[in-house]
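Enquirer: Take a look and give me a structure for this.
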Amino acid sequence: MTNTETVPTWPKIDALTREDGSGEVTINGTLHPIETSNVDEARSAILARVTDTAAKMQRPVRVTTTGPDGAWPLIVHPDGTVEPDPETDPTPAPEAGEAAPEEPVEAPAARVIDQVPTLPAETPPAPSAPVYNGPTQPGNEWVRSAPVHAPDDQPQPRRAARQSFLTQEQTEEPATQGWRGLLTRTGIRMTPSEDERAERRDVQAVSQHWPGPRTIAIVNGKGGAGKTPTTVLLAAVFARYGGAGVLTWDNNQTRGTLGWRTEQGPHEATLLELLPQVDRLLSTGAQSADLAHYVHHQTRDRFDVLRSKPMALAHEQRVEPSDVDAIHAVAAKYYRLIFIDSGNDESDPMWLRMIDQTDQLVVATTTRDDHAEAGALLLEALAERDEKSAQLAKRAVVVVNQADPKAVSSDLARVADGYSGLALAAATVPHDPAMVDGILRYGSLRPATQRAWLAAGAAVASGL
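Expert: As a prediction, this is how the structure comes out:
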């Protein structure tokens, strides 16, 4: 009689988590629904359910978890210990004919499309320009590795040849998001996913402090194109991650609404009250705290607002180009980043003087064709104004906001792609009810929308 070794049968366990905190565990065809308030709680509840199954079977079990950050094959032990399944590809692709798990999507994901300016065919490359023909970096198809040159035969100086004791290896922090983050918190150090690495790169980009102040103008000649939300939320990104020293300024002759979409301080001062105090604020005895009389601090998003006076008629608050210079001088003395919310009249000397003070241009638009066309025409006009304006237009960043809830992700992509050759980069932002009316706060946005604004901020930072 032949003895046949009994091989234990692994139960078929699949787990699904959703962004809203719901999910389910399927064990040998039996569905166990999960209802929690957020995705992390859902993962914990799923882990508890699978651990209970492993404890009842008195041996480890395999589970395939699927969530917003992908699919992960794991082994769960009866004591709750979790480890990657060594016999399975950690990022399995769906089998032929098998559809990938579907999850509800509330809004299109953040998307940044970098464009390479096209040179005329007859323009030869600069002789000194380096040639990058190596592999692209993950997550950025336009950043290439420089070619590796063969070492020459010349002997190196002793100091150059010696390994410095001060050299430190940069160790990547373990994952904090998704199932990788969950495993890290259970004691299994996991490397971050490419999505988390990309987010870390964007955070690092907007956290930088540049030498000297930088001025960013948000423009579009069409009203309702999203200039004010773009101004507020870009400033919030840079202030939240990079710290204080960020100002938004309503440079609008006619009904500027920056003050209506932001918190008001304990006063009603506007730039009209600041202008008579310019000389005093520029004097050596002035202090940064003196500005609190004229700007409105955003307590949650950590930037300041210099309001216009939308209740007054344009002729009652006329601001001249010299006034723009004076206000900018004060702003540049006390702030490292100045975001200017502009008006719609591109022929206004006040608007043109703003362009002269600008270091980085941001075109705000929605998916509406008239808004997108107005932004494109503006860039084309600036390209013919003078050399500096042409450079601003060439290095401009476009932010496409899905203001219309009926628009779809293809509408965002169509508008972003339409700026190819006109601007350096285009970032898309999904629709979010928290951006429609009232005071704008970064923390009130959906996670996907916050991620989109972070990506847009990183694109802007690349030009600073």
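
Enquirer: from here on, contacts and neighbour counts on C-alpha atoms
Expert: Will do.

Enquirer: packing partners for the top helix by length along the chain?
Expert: Longest helix in the chain by number of residues (criterion: DSSP state H): helix 39-57. Helices and strands touching helix 39-57, by 3 or more Cα pairs under 8 Å, 6 or more residues apart in numbering; DSSP states H and E, are strand 13-17, strand 22-27, strand 30-35, strand 61-67, strand 70-76.

Enquirer: Check which helix or strand the nearest residue to Q357 once chain neighbours are set aside maps to.
Expert: Distances taken as Cα to Cα, 6 or more residues apart in numbering place T215 nearest to Q357, at 7.0 Å, with adjacent residues excluded. Using DSSP states H and E, T215 falls within strand 214-219.

Enquirer: before we move on, what about Q204?
Expert: Assigned by DSSP H and E, Q204 falls within helix 194-206.

Enquirer: Okay, buried residues for that helix please.
Expert: 196-199, 202-203, 205-206 (16 or more other Cα atoms under 10 Å).

Enquirer: wait, doesn't P192 sit right on A175?
Expert: Yes. Proximity of P192 to A175 meets the contact threshold set by Cα atoms under 8 Å, at 4.0 Å.

Enquirer: Also this sequence, please, to line up against the first:
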Amino acid sequence: MRQKENTTAVALDLPTIPLITARFRGDATAELSVDGEREEFAADSVEALRDAVLTRVTAVAADLGRPVQLTAEDDDGAWLLAVHPDGEIGEEEPLDADPVEQGDVPAPLPAHGAHSAGAYAELDALDAQDAPDVRDAQDAPDGQEAPLGADAPDTQDGPQRTSFLQEQPRTDRAARGWRGFLVRVGLPVAASRSEREERAEVQAVSRHWAGPRTISIVNGKGGANKTPTTAMLASVFARNGGSGVLAWDNNETRGTLGWRTEQAAHDATLQTLLPAVDHLLSPAAQSSELGYFVHHQTADKYDVLRSNPAMLATQQRITTEDFDRLHAVAAKYFRLIFVDSGNDESAERWLRMIDHTDQLVIATTALGEHAEAGALLLEALAQRDERSARLARDAVVVVSQSERTGNRTDARTVAAGFEPLARRAVTIPFDPALHGGRLDFDSLAKPTRRAWLHAAAAVAEGL
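Expert: All right, here's what the predicted structure looks like:
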């Protein structure tokens, strides 16, 4: 499909008969309605699905011998398109609730084969509005270095010249949904608000901070979703920011993080790691040696330090000193350490975890007893000491809708209840892939993956 050359009729100027609408769903299916007669479409990819629907609409236009108006809807909004009998797409009109701000979208270029130097000059001029004006760079205050790309000042050794290194302006073209499709057929459409927000959150979780960071996922009530929260946050940061992410099971009472994640070619636990701490902290140790003790998640890119759920709690007690030594190893080899806290808030290892924590995450479901336990924990930490109080104030609360029959409103209500206690409260929709079996980010539904990215970005704000 191509943009129509010299199109003068925007979609709104076309006859509204026949009334044609297409609704694209997230599972690569769509429903097309032509004057009330519905057809279902399915394809292996979203691109193939759009092509199939547009081919059908083109046939309608060809039968009528004129362009027709198509209202296309997907998760990013709705668009009014002009579809021509020869299969080309004319100008479009955005209908969604997130209109592009005036001036964000340059005028459409001429059709394929008719691009002119004037059209390109106009587009370059519009893009250049967001670029830094290097002509004023020499006016930087005294004592400050001029920005990259500034004209070099006159010197006694030679004439003035302009640097060859110039900062490139960032483009904000859409890449997904109908906006992205229109970009690919030649219309320079800006990304929607939701796409811009998602890009910003991906950038937030992709950062590398100077020095290691410890994020503790806590709730004194069992079954409050601490383990899935630990695994999903670790996955989002590792998938986007790269290696150096550890998920540590700090539970001495049947911790299940090891059961619900991929096992390496060994069965090592943190008890296996303790005798090797001195060597791993020595200058002679190599980072690859840590592979004897942690379990790498090949798809989700993070590593797991397991507890031993087969042992009684009395057989795997971790003292304050033990925790410090284990944390020293984790901080030497990993940039981000996600700690699944366990349930015993009086245990030495739990209390020492709080002392090492940089960002606190309260994991809870929408059930009242889980939320109440999380709130009581925040209130208790606020009274413990000044540092713990700061952690409580800056905490992120992740409320998961754990019941298939539950209402998403329940999770939002719980999240709203945490607003006076914590910095942020976010919600996660119900997803069967989070309840039983291996925790695998790719197995989640698209809305769930998006919700975990949003939660991880909230955590990143505190690092």
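
Enquirer: Any idea what the TM-score is?
Expert: Aligned and superposed, the two chains score 0.81 in TM-score terms (TM-score structural alignment, normalised by the length of the second structure); 396 aligned residues with a Cα RMSD of 2.2 Å.

Enquirer: about what we covered before: against which helices or strands is the strand holding T215 of the first structure packed?
Expert: helix 227-242, strand 337-342, strand 360-366.

Enquirer: what about those, which gets the closest to A456 of the first structure?
Expert: The minimum distance between A456 of the first structure and these falls on helix 227-242, with 7.6 Å, by Cα to Cα.

Enquirer: and the next element down the chain from the closest one?
Expert: Sequence order places strand 246-251 as the next helix or strand after helix 227-242 of the first structure, per DSSP H and E.

Enquirer: Report the distance from that following strand to the chain centre.
Expert: 20 Å (Cα atoms, centre = their mean, to the nearest Å).

Enquirer: I'd like the distance from L95 of the second structure to R176 of the second structure, if you could.
Expert: In this view, L95 of the second structure and R176 of the second structure are 16 Å apart by Cα to Cα, to the nearest Å.

Enquirer: With T253 of the second structure instead?
Expert: To R176 of the second structure, T253 of the second structure is 45 Å away according to Cα to Cα.

Enquirer: ok, now F237 of the second structure?
Expert: Per Cα to Cα, F237 of the second structure is found 22 Å from R176 of the second structure.

Enquirer: What of S287 of the second structure?
Expert: Using Cα to Cα, we find S287 of the second structure at a distance of 39 Å from R176 of the second structure.

Enquirer: Also D139 of the second structure?
Expert: D139 of the second structure sits at a distance of 41 Å from R176 of the second structure (criterion: Cα to Cα).

Enquirer: mind checking how far the helix or strand harbouring D324 of the second structure is from the chain centre?
Expert: Using DSSP H and E, D324 of the second structure sits within helix 320-333. Its chain's C-alpha centre and that of helix 320-333 of the second structure lie 29 Å apart, by Cα atoms, centre = their mean.

Enquirer: Check the mean deviation of that helix from the first structure.
Expert: Its matched residues in the first structure lie on average 0.4 Å from helix 320-333 of the second structure after superposition (mean Cα distance after the TM-score superposition for the first structure).

Enquirer: same for that helix, what does it pack against?
Expert: helix 277-280, helix 348-356.

Enquirer: What residues sit buried inside that helix?
Expert: By neighbour count on 16+ other Cα under 10 Å, the buried set for helix 320-333 of the second structure is 322-327, 329-331, 333.

Enquirer: Then stretch 266-280 of the first structure?
Expert: Residues of stretch 266-280 of the first structure classed as buried by neighbour count (16+ other Cα under 10 Å): 269-272, 274-275, 277-278.

Enquirer: Report the inter-axis angle for the helix holding Q204 of the first structure versus helix 227-242.
Expert: Per axes from the mean of the first three to the mean of the last three Cα atoms, to 10 degrees, the angle that helix 194-206 of the first structure makes with helix 227-242 is 90 degrees.

Enquirer: Thanks again, I'm all set now.
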